[in-house]
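>>> Show me how the following folds:
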Amino acid sequence: MIEPILLFGVPVDFLLFALTLLGVAIFHHKTLQVALTGLAAIVIYKLIFTGFKYGAGINGLGHHMVHEWVTLANLFLLLMGFALLSRHFEDSRVPDEMPALLPDDWKGGVVLLVLVFVLSSFLDNIAAALIGGTVARHVFRSKVHIGYLAAIVAASNAGGSGSVVGDTTTTMMWIAGVSPLAVVEAYIAAVVAMLIFAVPASIQQQRFSPIQKNPPSGLKIDRTRVFIVAAILVAALAANIIANLRFPALLDSVPVLGIAVWAVILLTAGWRAPDWKVMPETFKGTIFLLALVTAASLMPVERLPVASWPTALGLGFISAVFDNIPLTALALKQGGYDWGYLAYAVGFGGSMIWFGSSAGVALSNMYPEAKSVGRWVSQGWPVAVAYVVGFFVMLAVLGWHPDPRV
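Predicted coordinates for the structure are as follows:
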């Protein structure tokens, strides 16, 4: 690959990506078109001027996509599959029963966020966010504040940040040889962050649309749909653990998690038909995310600043606009990080913007009004505050202890 062309000291690749993100922020009703246009501009620029990491021209682009296709395929299958899972969960009538289990004031919103946090510690954060969003739609009578949506995404990302089975980035660290105990330290920051953003977000929501005090009468839970939801989640969890422990090389060549989810969806379709009507809109949101992830993977980020706690803190903000998977891969290759900090930063940091994590994109497919960077940032401000405070509490409690072995 030729050295990047600089404009005002900044690689043109980054400027094109920044313009794409700016376009997404301004034209939030045309996000798919903006993302695809930005991706096309970046690809054309690299085809003509700089080439790609694995070579120049079409061959270089082809080799790049060979390295990225498993990640993209997994994201596609998971986002599409978990949209059907959320509808199974909604149609099971379990969310309608939740008002009987949650406190009937702002503390009910906090308890729901805690449930999302716990679910995400052992499930995929996309599934946890969608389950939280489905319950919120029912207990808040379909009027969910954007600040609370940001909190649901933040809870799902925080819950996965300290578990090697809770997030793709922490799973990558586990595969690379990082001890699960080194990653679990991230929960010190994640729990503090949770305590900070959960209360103001829940109070915002209670003022916007109070929680429903009592469930509708005459509810009948569809146990078959509950079983299907559980089967999909167990399949994803089992596929993740078994593949990492027994067949790690398979994860680089086959989208194992996505295939496991869709296998259960298709095998159980005869018992209860999935709600296929959600697919067209979900497809648009999924292609949007894949366009941004692909564009981010094309950026010349082969060298990161020297590993340190300020660098780790900065990576959290970067992960709000860059895909955290390549950032994690680069950090692992570089070495010298305290991995608990990196897990928290790249896992939780993407919550600060709606397209900064796959959980945010999935939830925004369910709530299209959330697809506004300005409203997400202004109404979800507790998430950014919580990220910084959680990081510095962890630093004060543990200190910075880099591990040069990975």
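
>>> contacts and neighbour counts: CA atoms only from here.
Will do.

>>> Leu219 - that's part of a helix, no?
No. Assessed by DSSP: H, G, I helix; E, B strand; the rest coil, Leu219 does not belong to a helix; its assignment is coil.

>>> check contacts around it.
Contacts for Leu219 were tallied using Cα atoms under 8 Å, 6 or more residues apart in numbering; they are 93, 96-97.

>>> One more: Gln206?
For Gln206, counting by Cα under 8 Å, 6+ apart, the contacting residues are 105-106, 109.

>>> residue boundaries of the helices in the stretch 251-400 of the chain?
Taking DSSP state H, counting those that start in this stretch, the helices of the stretch 251-400 of the chain run over residues 256-267, 279-297, 309-318, 324-334, 339-348, 358-366, 373-379, 381-398.

>>> for those, which one sits closest to Leu237?
helix 256-267 (8.2 Å; Cα to Cα).

>>> residues of that closest one that come out buried?
256-262, 264-265 (16 or more other Cα atoms under 10 Å).

>>> cool, and stretch 214-221?
Pro215.

>>> about what we covered before: quick one: which of the contacts of Gln206 is nearest Phe27?
Of those, the one sitting nearest to Phe27 (Cα to Cα) turns out to be Gly109, at 30.9 Å.

>>> pretty sure the closest one belongs to a helix, no?
Yes. Gly109 forms part of a helix when assessed by three-state DSSP.

>>> Let's see this one next, to set against the first:
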Amino acid sequence: MHEATFHLTTTWVGIIDLAIFVIAYYFIATEEKYEINKAKPALFAGTFMFMLVGVYFATNGMDPEPLHEEMQKLILEIAEIFFFLFVAMTFIETLIERRVFDVLKYKLVSKGYSYKKLFWLTGLLAFFISPVADNLTTALILSTVLFTIDKSNKDFLVPGAINIVVAANAGGAWSPFGDITTLMAWTAGKGEFVDFLYLFVPSVSSWALTGWLLSLYVPKGEPHFNVETEEIPQMKEGGSTVIWLGASTIAIAVLGHQFFHFPAMWGMMFGLSLLKLHSFRLSKGGHDGYDIYVNMKKIENDTLLFFFGILSAVGALHFLGYLDYVHDLYSIVGATAANIGVGFISAIVDNVPVMSAILKASPEMGIDQWLLVTLTAGIGGSLISFGSAAGVGVMGRLRGIYTFGSHIKLAWTVLAGYILAMVLWYIQFEMMGLY
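Take a look at the predicted model:
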């Protein structure tokens, strides 16, 4: 996000917009109770809040150009996330259609792994894949694997989903590629590439503690599997190529952004073009091809609309000047306490605008503090189900199973890991100076 042009927090539009955001957030958090999809209140709030700002400008005879420019910038930022998600979801739906996940599920379940072993395996994969790819794509893929293993056992799926979200966010925190907040800090010159690697110990320890506590809730036994009756799934033609195309697309997006300064979604859209060409080649070659538009119909559009709505709403609050109050934390409580508080704020609001606001304020901090705020903004989003892109993606993938309510019941396990990360950061960076 960009610096607020006006400070309108005490005007009628500032007060009403804040009230709309709070009410919308309430309905987002209680979607189970009212049976209203989270995208509806988020989209309403995000669009209506800016409309009210426009009314305020018009009725007060103010120049609308700053508002217009801010909304254009916001549209570009949202479009980058929107299209990135769109392509990632299309790849996942294509992998599902090619029965890639059915084959993976069969290989995992046929080995006789218990629920607990599958729980740890998916979490471990999430932690080490997200630094290379990104936390959202990693969480989407592994939550799909989780769901194909056992679609009905909530006692396994809920802690497993939380484990994947926490692992993906923690894994992304120690790599400039793993999370948008780490990428922002890196490109802003707040640390060199190797500096972020020093966050590995607090990151992996945070996930390990939360994973261990969550594993206590994972049921004993193993998924039902009868070798005599279970069908051996066969991957459809071209499935392996789709896997490689997906991995290459992520690599192109990351490398293109890093070395050629393309938006990450540009590389993703290029990967989508390769996927379409692969579909064309299969169909022309007389093989069992796939219709990419049919796969697109199956993506979680509610998740995409939720992101549009919530980022628009946060953008409105930023334009009104509310996120400027985040800066005051540093002068009031000091850098360490403020940076730890950022984790809780990013869980409630969104880590991207919070991190952006801090980078623009650029308080005087050493590399140790910049790495701390990168760590807290990254893993703090796991405290609430929709506090991170990974969490929102998994909520869409496991709709009705992994929800705000189911996450909150076990959120104390995430908080325990968060506290451990802070303690280890202090020991490593402040007491031992290992960075």
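
>>> Centre-most residue in the second structure?
Ala389 (1.8 Å; Cα atoms, centre = their mean).

>>> That one pairs with which position in the first structure?
Applying TM-score structural alignment, one finds that Ala389 of the second structure aligns to Ser358 in the first structure.

>>> now that match: how far from Ala238 of the first structure?
Taking Cα to Cα, to the nearest Å as the measure, Ser358 of the first structure falls 21 Å from Ala238 of the first structure.

>>> Any figure for the gap between the equivalent of Asp96 of the first structure over in the second structure and Phe84 of the second structure?
Using TM-score structural alignment, the partner of Asp96 of the first structure in the second structure is Tyr106. The spacing between Tyr106 of the second structure and Phe84 of the second structure, counted by Cα to Cα, is 30 Å.

>>> Which one's more surrounded, those two?
Phe84 (22 against 17; other Cα atoms under 10 Å).

>>> Take the contacts of Leu219 of the first structure and keep only those in helices.
96-97 (DSSP state H).

>>> Including distance to Val393 of the first structure, could the contacts of Leu219 of the first structure go into a markdown table?
Below are these laid out as a markdown table (distance: Cα to Cα, whole Å):
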| residue | distance to Val393 of the first structure |
| --- | --- |
| Arg93 | 40 |
| Asp96 | 38 |
| Glu97 | 37 |
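
>>> tell me which of the contacts of Leu219 of the first structure is nearest to Pro210 of the first structure?
Once Cα to Cα is applied, the member of the contacts of Leu219 of the first structure that ends up nearest Pro210 of the first structure is Asp96, at 15.1 Å.

>>> In this structure the closest one contacts Arg137, no?
No. The criterion here is Cα atoms under 8 Å, and Asp96 of the first structure misses it with Arg137 at 9.4 Å.

>>> which residues touch the equivalent of Gly316 of the first structure over in the second structure?
Using TM-score structural alignment, the equivalent of Gly316 of the first structure in the second structure is Gly343. By Cα under 8 Å, 6+ apart, Gly343 of the second structure lies in contact with 373, 376-381.

>>> Who's the closest spatial neighbour of Ser142 of the first structure, skipping the chain neighbours?
Closest residue to Ser142 of the first structure apart from its sequence neighbours, by Cα to Cα, 6 or more residues apart in numbering: Ala136 at 7.4 Å.

>>> what about the one you found, neighbour count?
Ala136 of the first structure: 25 neighbours (other Cα under 10 Å).

>>> Could you report the neighbour count for His145 of the first structure?
24.

>>> For the nearest residue to it once chain neighbours are set aside, grab the count of nearby residues.
Among residues not flanking His145 of the first structure along the chain, Gln205 sits closest, at 5.5 Å (Cα to Cα, 6+ apart). The number of residues packed near Gln205 of the first structure is 23, by other Cα under 10 Å.

>>> quick one: contacts for Gln205 of the first structure?
Neighbouring residues of Gln205 of the first structure by Cα under 8 Å, 6+ apart: 106, 109, 144-145, 147-148.

>>> how close does Lys46 of the first structure sit to His401 of the first structure?
39 Å.

>>> Comparing these two, which residue is more hemmed in?
Using other Cα under 10 Å as the criterion, Lys46 of the first structure and His401 rank with Lys46 on top: 24 against 15.
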